[in-house]
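Visitor: no sequence on this one, just coordinates:
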């Protein structure tokens, strides 16, 4: 009897060791997953901490708002958008680079097909040097002014006579 009990014990021990090896192998071969929110960067990594981020799902990329200069184009959060006269119409590259972008962060689109409300000009995108989709209106890139800190601010209007608010039809408000 003693012999039978030893064989059963040895068989059980071998079975437990085998199961432990299999289980440890499973845990190391199972890929780890990370939630999208942990790996997804914010939609706007603009150089200025005051730069608004891209609109959240369900809000337009571009819409209109009333200002002291008339009806203007704003983002989904109501932040004013500007044209830079040194940009070339239908450009694929922004003329605002380096330090310019610290003061004039790009307006980032939520997708290649921007969502608009009330804007009648032709809306599109170009790819920024860092791979983001920069909004364009009538072929001209759009920017924020870092000193505009709340919806309705239009402090960037006519800065250095090269920055102008965007009108809904895609013209510059001079």
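Guide: Good, I have the coordinates. Only a predicted model underlies this, so the values are computations on that prediction, with no experimental measurement involved. Numbering: from 1, shown residues only.
Visitor: every contact and neighbour count from this point should use C-alpha atoms.
Guide: Will do.
Visitor: now do the same end-to-end measure for stretch 143-158.
Guide: 13 Å (Cα to Cα, to the nearest Å).
Visitor: return the set of buried residues in that stretch.
Guide: Under the neighbour-count criterion of 16 or more other Cα atoms under 10 Å, stretch 143-158 has 143, 144, 145, 146, 148, 149, 152, 153, 154, 156, 157 buried.
Visitor: pull the contacting residues for the third one.
Guide: Meaning residue 145. For residue 145, the contacting residues are 51, 80, 81, 82, 103, 104, 105, 155, 156, by Cα atoms under 8 Å, 6 or more residues apart in numbering.
Visitor: longest helix anywhere in the chain?
Guide: When the chain is parsed with DSSP state H, its longest helix is helix 2-29.
Visitor: one more to weigh against that first structure:
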């Protein structure tokens, strides 16, 4: 009986060890990107066309936005803001794709340690409400205290409806701080 009990305990110990090893290996394995741009390597920024004309894209055609709440090239979007508007991150110098001026591409270090792509001095973001390439659901949203706009190849915010062709430079707009919003969300 002691032998059977000893073998039983041995199997439980082996099972527990195997489960612990499996959990450890699962934790060490590769992960899938949680948002566009999280992949390894330099991000490519290109242009796409749609309802609002020609605008910047990244991550194989996903629309990117600028936020009027940022001040210069420093991102003011973190926490809940960065969950709704994930920053365009890169590992290495970003690459200029079709229609993009390479001289306007740069990066900035985020407070969380990530490296965010900037264009014409403005940090770039995705919108969590866009389902994929070509979607522009974030255009004109007023979330976290300021407007979110698609970015023209010139680096200006695309601030008007399709067909009007109007855009404005981010530096020409009134500045709002993230705390100016009464609801904090608005997307």
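Guide: Okay, I see it. It should be emphasised that the depicted structure is a prediction, and the values quoted were computed from it without experimental measurement.
Visitor: sorry, back to before: which of the buried residues of stretch 143-158 of the first structure fall within strands?
Guide: Among these, no member is found in strands (DSSP state E).
Visitor: report the two of those separated the most.
Guide: The largest separation in these, counting by Cα to Cα, is between 143 and 152 at 14.9 Å.
Visitor: coming back round to it: helix or strand right after the longest helix of the first structure?
Guide: The helix or strand immediately downstream of helix 2-29 of the first structure is helix 36-39, counting by DSSP states H and E.
Visitor: what does whichever helix or strand comes after that next one rub up against?
Guide: As assigned by DSSP H and E, the chain's next helix or strand after helix 36-39 of the first structure is strand 63-67. Here strand 63-67 of the first structure makes contact (Cα under 8 Å, 6+ apart) with 71-76, 78, 116-119, 152, 154, 168.
Visitor: how about strand 63-67 of the first structure: buried residues?
Guide: Those buried within strand 63-67 of the first structure under the rule 16+ other Cα under 10 Å are 63, 64, 65.
Visitor: the helix or strand following it vs the second structure, average distance?
Guide: With elements assigned by DSSP H and E, the helix or strand that comes after strand 63-67 of the first structure is strand 70-74. Compared with the second structure after fitting, strand 70-74 of the first structure has a mean deviation of 0.5 Å; criterion: mean Cα distance after the TM-score superposition for the first structure.
Visitor: pull up the aligned stretch in the second structure for strand 70-74 of the first structure.
Guide: On the basis of TM-score structural alignment, strand 70-74 of the first structure is assigned to residues 53-57 in the second structure.
Visitor: chain center to that stretch, what's the gap?
Guide: What separates the centre of stretch 53-57 of the second structure from the centre of its chain is 16 Å, taken as Cα atoms, centre = their mean, to the nearest Å.
Visitor: go on, stretch 78-85 of the second structure?
Guide: Relative to its parent chain, stretch 78-85 of the second structure has a centroid offset of 9 Å by Cα atoms, centre = their mean.
Visitor: matching residues in the first structure for it?
Guide: The counterpart of stretch 78-85 of the second structure in the first structure, using TM-score structural alignment, spans residues 97-104.
Visitor: tell me which residues of the matching stretch come out buried.
Guide: Buried residues in stretch 97-104 of the first structure, counted by 16+ other Cα under 10 Å: 101, 102, 103, 104.
Visitor: so the third one sits right up against residue 148, yeah?
Guide: No - look at residue 103 of the first structure against residue 148 with Cα atoms under 8 Å: they stay out of range, at 10.1 Å.
Visitor: can you say which of the contacts of strand 63-67 of the first structure are buried?
Guide: Applying 16+ other Cα under 10 Å to the contacts of strand 63-67 of the first structure flags 72, 73, 74, 75, 76, 78, 116, 119, 152, 154, 168 as buried.
Visitor: of all pairs in these, which one is the farthest apart?
Guide: Top of the distance list for those (Cα to Cα): 116 and 154, 20.4 Å.
Visitor: any chance of the buried residues of strand 63-67 of the first structure in JSON lines, with distance to residue 135 of the first structure too?
Guide: Output for those, formatted as JSON lines (distance: Cα to Cα, whole Å):
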{"residue": "63", "distance to residue 135 of the first structure": "12"}
{"residue": "64", "distance to residue 135 of the first structure": "15"}
{"residue": "65", "distance to residue 135 of the first structure": "17"}
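Visitor: out of these, which comes closest to residue 126 of the first structure?
Guide: Of all those, residue 126 of the first structure sits closest to residue 63, with 18.8 Å by Cα to Cα.
Visitor: for the closest one, which non-adjacent residue is spatially closest?
Guide: residue 117 (4.6 Å; Cα to Cα, 6 or more residues apart in numbering).
Visitor: separation between that neighbour and residue 44 of the first structure?
Guide: Going from residue 117 of the first structure to residue 44 of the first structure by Cα to Cα gives 21 Å.
Visitor: what does residue 93 of the first structure give?
Guide: Residue 93 of the first structure is 18 Å from residue 44 of the first structure, where distance means Cα to Cα.
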